[in-house]
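> Sequence plus the predicted model coming up.
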Amino acid sequence: MTTLPAPNPWTRRAVVATIMVAGVLLGLGLLLFTVWTYIDPVAAGVEPIPQERAYALFLVQVVTGVAGIVLTPFALRHSAAEADPLGTASGPRSALICGLLVIALGMFSPLGVPLAVVVLVSHCSRRSIAWPVAAVVTYVVGAFVAELLGVDGDPGFAWGYLALSLVIPVIALLIGMIRRRRRENRQRVLAQARMTEAESAAREDRARIAERTRIARDMHDSLSHRLSLIAMHAGALEYRAETDPEDVRESAATIRESAHAAAADLRAVLSVLREEQENTAPRLDLEELAAEARRAGTPVDITWEAPLSPADHSRAPTLIAHTLYRIVQEGLTNARKHAPGAPVRVTVSPARRAVVLRVSNPGPADPAVGMPPGGTEARVPGSGLGLVGLDERVRLVGGTLEVRPAGPGHDEHIITATLPWETGDRRA
């Protein structure tokens, strides 16, 4: 399962820092151009102003510009609640106040104008309608007051400047709407991805719990079977006083072996939770499973590599025997679902204190095999949880499971399991 990466706060800070640097550099360029118009108005093509007024305007522009620069990072802040695609949060109230101050101060200083426009676009992209309305009104009123006071050095109205002051908020509103929609779409996609990830994790957990429960039921049935053998042989010894010593020794050996196996089963069953009991045979036979699959139309070949034989499966620890059975059962089920009619090969080979089970099936040898009368391939969709349960079962017994689906370069679907298995007189 793929885990979604957490958002990196340093990425957001890097973006804000880049905007700040670019805005300050552009503002300095505008401020230098304004100073040049004060120094050489003839070359700049503007009306000259008194030197004292030029000094005062320069001081106001520097102070208001620096104040806007300082407040800009606070105006661009967002809150964590904005990440909720169903929420209505637009950001902290302090960001709104600082943003309105940056916009108002930027109208009085060329140094703060670029960052004021950036904050205007940011506020126009917020969810609440109050943010863009307040930002646009502040921008227009600020521009009107600045032009009325002659902050640019030319008292009176410049209708071209006022027209530009109306066009910029309209453009900012359009850009803000686009940014808001893109951000909301991105947040919605991320929320859906997180929900899908959570649902997938929940399904896997349920599959593991179900597999643990099934293991516990299997072990419960096996334990009951062994205890019944102990009770039967012990009862025979109790009520048959005149018993042949050889029969007594055989019964005692059976009781001892059954008690030892029952203790091992009890230790295993205590590790998982048992719920309702279902009808499960105390011992499950691989050959019978293969015969049933052959009757259903799936060619199955089981190979026991020496020194192993089918009889070893019946003598294996109950948990190992059931796990082998479930792996083969899942392999046959997958073959019927995804490759109807394809032959399935099952190989049981020995290893040091372990047994290796390999279930493989290539593509269908005959496309007509496994199809209904209409001629359409009878494939059954799967949930993908069977292998999750197998992995949990194999892990619980101390083994490993490897699944290699068919793909480019290999046309076989292979399930390989290595399980611990050690018997008294033969080790696999």
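That came in fine, so what should we check first? Residues are numbered from 1 along each chain as shown.
> CA atoms for contacts and neighbours, from now on please.
Will do.
> how about the helices of the stretch 201-350 of the chain, start to end?
245-269, 286-295, 310-315, 318-338 (DSSP state H, counting those that start in this stretch).
> Between those, which one is closest to residue 150.
helix 318-338 (79.7 Å; C-alpha to C-alpha).
> What is that closest one packed up against?
helix 159-239, helix 245-269, helix 286-295, strand 344-351, strand 354-361, helix 385-396, strand 413-420 (3 or more C-alpha pairs under 8 Å, 6 or more residues apart in numbering; DSSP states H and E).
> Against which helices or strands is the longest one packed?
Under the contact criterion of 3+ C-alpha pairs under 8 Å, 6+ apart, the helices and strands touching helix 159-239 comprise helix 113-124, helix 130-149, helix 245-269, helix 318-338, helix 385-396.
> re the thing from before, dump the helices and strands packed on helix 318-338 into TSV; add distance to residue 104 and mean neighbour count as well.
Formatted as TSV, these follow (distance: least, C-alpha to C-alpha, whole Å; neighbours: other C-alpha atoms under 10 Å):
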stretch	distance to residue 104	mean neighbour count
helix 159-239	13	16
helix 245-269	73	16
helix 286-295	80	15
strand 344-351	77	20
strand 354-361	73	22
helix 385-396	60	20
strand 413-420	68	21
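> closest one to residue 30 among these?
Among these, helix 159-239 sits nearest to residue 30 (C-alpha to C-alpha), with 15.3 Å.
> and that closest one with helix 318-338, angle?
130 degrees (axes from the mean of the first three to the mean of the last three C-alpha atoms, to 10 degrees).
> ok now helix 159-239, how far from the chain's centre?
Between the centre of helix 159-239 and the centre of its chain there are 8 Å (C-alpha atoms, centre = their mean, to the nearest Å).
> Report the angle between that helix and helix 245-269.
160 degrees.
> Which one of the helices and strands packed on helix 159-239 lies nearest to residue 75?
So among the helices and strands packed on helix 159-239, helix 113-124 is nearest, using C-alpha to C-alpha, at 6.8 Å.
> another one to put next to it:
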Amino acid sequence: MAPRNLEADEREETRAGESSRRDLVVDVICVVAAFALPLGFWIALALGHDVAQKPLQRIDLVLATLAAPLVWWRRRWPMTMSIVVSVIASVSTLAAVPQAITLITVAIRCRPRLVVAATAVFVVTGSIFSVVQPNPTLPLWAAVLAVVLIAGILVAWGSFIKARRALVDSLRDRARRAEDEQSLRIEQARQLERTRIAREMHDVLAHRISLLSLHAGALEFRPDAPPDEIAKAAGVIRTSAHQALQELRDVIGVLRAPNGGEADRDRPQPTLGDVPALVTEARRAGATIDLDVRVDDPAAVPAVIGRTTYRIVQEGLTNARKHARGAAVRVTVSGDQGDGLTVEVRNWLPLRAETSQIPGAGTGIIGLGERVGLAGGHLEHGPSTAGDFRLKAWLPWTT
């Protein structure tokens, strides 16, 4: 797997920062909730209200006040804080809120066996409280049953939060992996396209350089040749060198894969003149294609531009067969020297067009854009305002 890009790392850091801030807010709210009851009693006592007349009630208030701040450390030591607060709650009514908060935290952050242990402590201490401070209107068995039900509700709530967080984390992880894999596929598609271009350019440059070597060798071995033959050979050398340099400029920056493509070197490279044959072949397969080539001299089109034009038409016809099988296609090639060459492939989308079952990876257009960019042009693709799909490229055609 390729290393993740900076954008993904920044998004991850942003999510981590947001999570930390959210946890801090939740911690503050929990501590405030835990302090709410004992703080109210302390305020009432300060105002002169005797709300804690019995010694046991004063002990209850003091223990609840000591239990409230323990909520702050419940994330670091969830099991310990839950047991300590539950023990305090066995003799303190006002400690019920921090006891519930710590049990929910255990259900969220701990393994099932620890959750069962914390729940058992909760039930036992709650039962002890029912014995220490019995409710005169409620039998002991009913009070214990109520404690069990409350513990079950709290654990269920914490388990739900835990499952939801796990689901969200799983979806985020899957989305991140899909994004990384898509970036990797795009990069691989670009590299493969650069490799294919490098192979094609090797054929062209090898041809140009072999011509240079041939004519330079003739001049070397026949220095006494007639002046017109020497001038002719020098002109061929100059033209071939100029064309070779032009081809080389088009392929600067393209990396060629090692030990690859030896079998493709003998394959003839397509040109603009091969486009009609490509369309004819597609028509034989059943496609309805309207071809319009408005170029005065197709042979004058540079090899790189002609080859790129061929690939654009090829990709457009392939996409039409994949995504709009049976739909009519119109191919237009127009331009001249100085203005550049415009290539456009449109496929109409009838209401009941037969679609192909051929899967597409979505990297053909990416590779084509890389090829057009290296040729010095630009590529456009997508639905047009007329309701059809358009693949359009402009390629430079200098004099």
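Here it is on my side, so go on. All of these numbers come straight from a predicted model, not from anything done at the bench.
> quick revisit: so can I have JSON lines of the helices and strands packed on helix 159-239 of structure 1 showing distance to residue 212 of structure 1?
Converted to JSON lines, these look like this (distance: least, C-alpha to C-alpha, whole Å):
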{"stretch": "helix 113-124", "distance to residue 212 of structure 1": "53"}
{"stretch": "helix 130-149", "distance to residue 212 of structure 1": "55"}
{"stretch": "helix 245-269", "distance to residue 212 of structure 1": "10"}
{"stretch": "helix 318-338", "distance to residue 212 of structure 1": "12"}
{"stretch": "helix 385-396", "distance to residue 212 of structure 1": "7"}
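> Just to check, residue 109 of structure 1 is in contact with residue 62?
Yes - at 6.9 Å, residue 109 of structure 1 counts as touching residue 62 under the criterion of C-alpha atoms under 8 Å.
> Those two - which one has more neighbours?
Each of residue 109 of structure 1 and residue 62 has its neighbours counted (other C-alpha atoms under 10 Å); residue 109 has more, 29 against 18.
> Assign a three-state SS to that one, would you?
What DSSP: H, G, I helix; E, B strand; the rest coil gives for residue 109 of structure 1 is coil.
> check contacts around it.
Contact partners of residue 109 of structure 1, counting by C-alpha atoms under 8 Å, 6 or more residues apart in numbering, are 31, 60-62, 64-65, 151.
> Please report how far the equivalent of residue 179 of structure 2 over in structure 1 lies from residue 203 of structure 1.
In structure 1, residue 179 of structure 2 lines up with residue 197, judged by TM-score structural alignment. The gap separating residue 197 of structure 1 from residue 203 of structure 1 is 10 Å, by C-alpha to C-alpha, to the nearest Å.
> swap in residue 73 of structure 1?
From residue 73 of structure 1 to residue 203 of structure 1 the distance is 44 Å (C-alpha to C-alpha).
> My guess is residue 234 of structure 1 contacts residue 255. True?
Yes - using C-alpha under 8 Å, residue 234 of structure 1 is in contact with residue 255, at 7.3 Å.
> how about structure 1, which residue sits the furthest from its center?
residue 242 (70.0 Å; C-alpha atoms, centre = their mean).
> contacting residues for it?
With C-alpha under 8 Å, 6+ apart, residue 242 of structure 1 has no contacts at all.
> Same question for residue 118 of structure 2.
By C-alpha under 8 Å, 6+ apart, the neighbours of residue 118 of structure 2 are 79, 82-83, 103, 106.
> Which position in structure 1 pairs with it?
Residue 118 of structure 2 maps onto residue 135 in structure 1, by TM-score structural alignment.
> State the distance from the spatially most central residue of structure 2 to residue 100 of structure 2.
Compute the mean C-alpha point of structure 2, and by C-alpha atoms, centre = their mean the closest residue is residue 179, 1.8 Å away. For residue 179 of structure 2, the distance to residue 100 of structure 2 equals 41 Å [C-alpha to C-alpha].
> Check residue 71 of structure 2 too.
On the measure of C-alpha to C-alpha, residue 71 of structure 2 and residue 100 of structure 2 end up 10 Å apart.
> Looking at those two, which is more packed in?
A count of neighbours by other C-alpha under 10 Å puts residue 71 above the other of residue 71 of structure 2 and residue 100, at 27 against 21.
> Quickly find the element holding the aligned residue in structure 1 for the more buried one.
The alignment partner of residue 71 of structure 2 in structure 1, by TM-score structural alignment, is residue 72. Applying DSSP states H and E as the criterion places residue 72 of structure 1 in helix 51-75.
> now what about that helix, what contacts it?
16, 20, 24, 35, 38, 94-99, 101-103, 105-106, 108-113, 115-116, 119, 151-153.
> for the helix or strand that comes right after it, the distance to its chain's centre please.
Where DSSP H and E defines the elements, the next helix or strand beyond helix 51-75 of structure 1 is helix 93-106. The chain centroid and the centroid of helix 93-106 of structure 1 are separated by 39 Å under C-alpha atoms, centre = their mean.
> What about the closest residue to residue 128 of structure 2 other than its chain neighbours, how many residues nearby?
Using C-alpha to C-alpha, 6 or more residues apart in numbering and skipping residues adjacent in sequence, the residue nearest residue 128 of structure 2 is residue 90, 5.8 Å away. Counted with other C-alpha under 10 Å, the neighbours of residue 90 of structure 2 add up to 25.
> Might one say that residue 90 of structure 2 is in contact with residue 126?
Yes - using C-alpha under 8 Å, residue 90 of structure 2 is in contact with residue 126, at 5.8 Å.
> which residues are in contact with both of those two?
If you check residue 90 of structure 2 and residue 126 against C-alpha under 8 Å, 6+ apart, no residue is contacted by both.
> residues in contact with residue 313 of structure 1?
Taking C-alpha under 8 Å, 6+ apart, one finds 285-286, 321 in contact with residue 313 of structure 1.
> Please apply the same query to residue 388 of structure 2.
346-349.
> Identify the residue of structure 1 aligned to it.
So, by TM-score structural alignment, residue 388 of structure 2 is matched to residue 412.
> related to what we said a few turns ago, any chance of the contacts of residue 388 of structure 2 in a markdown table, with distance to residue 316 of structure 2 too?
A markdown table is the format used below for the contacts of residue 388 of structure 2 (distance: C-alpha to C-alpha, whole Å):
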| residue | distance to residue 316 of structure 2 |
| --- | --- |
| 346 | 8 |
| 347 | 9 |
| 348 | 12 |
| 349 | 14 |
